[in-house]
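J.: coords please:
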Amino acid sequence: MEEQGGEWHCAGLKMSHSLGYGTYRFVIADSTHFPPSATFDMFMRPDHEDPDQRTGFSIALGQGNKADGPNGDFVVQPYYVPGNSVRFNAPVGIMSYVLRWEPGSAAFKGFSGISPTPRGTVKEQVFRSGIPIPSEERVHFNFYDFHHSKSGLRHPVEIVVEKFEYLP
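T.: Purely as a prediction, here's the structure:
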């Protein structure tokens, strides 16, 4: 994210097709340096989705503009349904995030480093309610300012995605 001509510009990309059930893994260099309004969101959802009928999954990194809040969130959409969002604190350093999507289940895991170890696990959560079946969802990466121009961002912010992989 950076400012150009008085406006902040954000980044995003998406896959061209759906991958469906399987294991999705993201390795992130570090996200703890974000100012409170910066958010990196790795999510899966259909492109034509109605905001009132949200489906899909999200691994969000950032504090949601709350300076003292947790800096991570595992979500099964819609996020506003009680129990569909689990916040956690990601530590400094390389973190790996895994989503294992199966019929009736979405298992999330965040761990320090690149290879999982029992002591490196930061947060695990299995959701069994509201799990969509594969259709037209695509993987998206969005890096944005949570409250746009109202946030007070003063410096460019970056995220480094070390790796993304999918295993059926």
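
J.: all contacts plus neighbour counts: C-alpha atoms, from now on.
T.: Fine.

J.: And the strands in this protein, which stretches?
T.: Along the chain, counting by DSSP state E, strands occupy 2-4, 7-9, 11-14, 22-28, 38-46, 57-61, 72-76, 85-88, 95-102, 105-112, 121-127, 137-145, 161-167.

J.: The structure of the following sequence is requested for comparison with the preceding one:
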Amino acid sequence: MRNKTVGMKKMLSNWIKAGSILALICACSASTALDEEELPKPTDRVISFSGFEWLVRKTGTTKEGPGPNLFSDSEDNVWVDAQGRLHLKIVQKGGLWYCSGVVLRQSLSYGKYIFYVASDVSKLDQHVVGGLFTYRTDEEEIDIEFSKWSDPNNMDAQFAVQPSERAGNKVRYNLQLEGLQSTHAFDWQPSYIDFFSVQGHSAVVTTDNLIQAWRYTGTNIPPDTDERLRINLWLFRGQTPSDKKEQEMIIEKVEYIK
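T.: Take a look at the predicted model:
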């Protein structure tokens, strides 16, 4: 049964500075207007997940980036189940497709971010993007993304530091998952960012579970202030899923280690 204990709260004033406008750039390619993500609009929907409070993304009737897409804060799109797992879905209503996303209410800064994924994200439709990332500005962003970017022959995952079009700022790889569960993480420090993806649920990398690992030591490590952790599920360039089916990504938990 979906968690319906959602309160009516005033939240955006706690973390949006007056007059600020941020944009989020898709890590697969150079920046384009279609890839920009807007800040969440004022919404009364806040969910509790993994010991944190998250704002649920909602747009109006006009599509917004990334995509552009419509985002819904409906419980058909975003909910926490009885097991405490976060569900993000892309659903169709009235002939329109609605994507989903959540934004952490607080800034966490440097540390290790671990995402325990409970669905086979390698099976997402070729037009779908699942994102686990911190965002401050367009060029101050750390990404783990699951997508083929509309090319069925592409690899299905990537680690990236924005701007990802710069040489050395991105590594693509295939998940080749052995089950529904996988773990993905980045350890964000002042002089490096360590990424990893492993089979199953484990915060420890071994030769048996390793999918991909990468250390970034380039010049685009983001500063450790005013960023927000985000999780989203959206349609690349706003396209309809090629299989015309609803899409889902399930996150069992998120851990932050200072």
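
J.: for the strands of the first structure, which one sits closest to Ser151 of the first structure?
T.: Counting by Cα to Cα, Ser151 of the first structure lies closest to strand 137-145 out of the strands of the first structure; the figure is 7.2 Å.

J.: The closest one against the second structure, how far on average?
T.: When the second structure is overlaid, strand 137-145 of the first structure sits 0.5 Å from its aligned residues on average, using mean Cα distance after the TM-score superposition for the first structure.

J.: Look up the counterpart of that strand in the second structure, residue range please.
T.: Mapped onto the second structure using TM-score structural alignment, strand 137-145 of the first structure covers residues 227-235.

J.: And the matching stretch, what's buried?
T.: Glu227, Arg228, Leu229, Arg230, Ile231, Asn232, Leu233, Trp234, Leu235 (16 or more other Cα atoms under 10 Å).

J.: Provide a list of residues in contact with Phe43 of the first structure.
T.: Shown in contact with Phe43 of the first structure (Cα atoms under 8 Å, 6 or more residues apart in numbering): Gly56, Phe57, Ser58, Ile59, Ala60, Arg138, Val139, His140, Phe141.

J.: a markdown table please, covering the residues you listed and showing distance to Met42 of the first structure.
T.: Output for the contacts of Phe43 of the first structure, formatted as a markdown table (distance: Cα to Cα, whole Å):
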| residue | distance to Met42 of the first structure |
| --- | --- |
| Gly56 | 11 |
| Phe57 | 8 |
| Ser58 | 6 |
| Ile59 | 5 |
| Ala60 | 6 |
| Arg138 | 10 |
| Val139 | 7 |
| His140 | 6 |
| Phe141 | 5 |
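
J.: and the residues you listed, which two are the farthest apart?
T.: Greatest spatial distance among the contacts of Phe43 of the first structure (Cα to Cα): Ala60 and Arg138, at 15.9 Å.

J.: The nearest residue to Gly130 of the first structure once chain neighbours are set aside and Gly56 of the first structure, how far apart?
T.: Distance criterion Cα to Cα, 6 or more residues apart in numbering; nearest residue to Gly130 of the first structure, sequence neighbours excluded, is Val76 at 7.4 Å. Val76 of the first structure is 6 Å from Gly56 of the first structure, where distance means Cα to Cα, to the nearest Å.

J.: any residues in contact with both of those two?
T.: Joint contacts of Val76 of the first structure and Gly56 (Cα under 8 Å, 6+ apart) are Ile131.

J.: quick one: which of the two has more around it?
T.: Val76 (27 against 23; other Cα atoms under 10 Å).

J.: which residue lines up with that one in the second structure?
T.: Match for Val76 of the first structure (TM-score structural alignment): Val161.

J.: list the contacts for its match?
T.: Contacts for Val161 of the second structure (Cα under 8 Å, 6+ apart) come out as Ala27, Glu140, Glu141, Ile142, Asp143, Asn169, Lys170, Asn220, Ile221.
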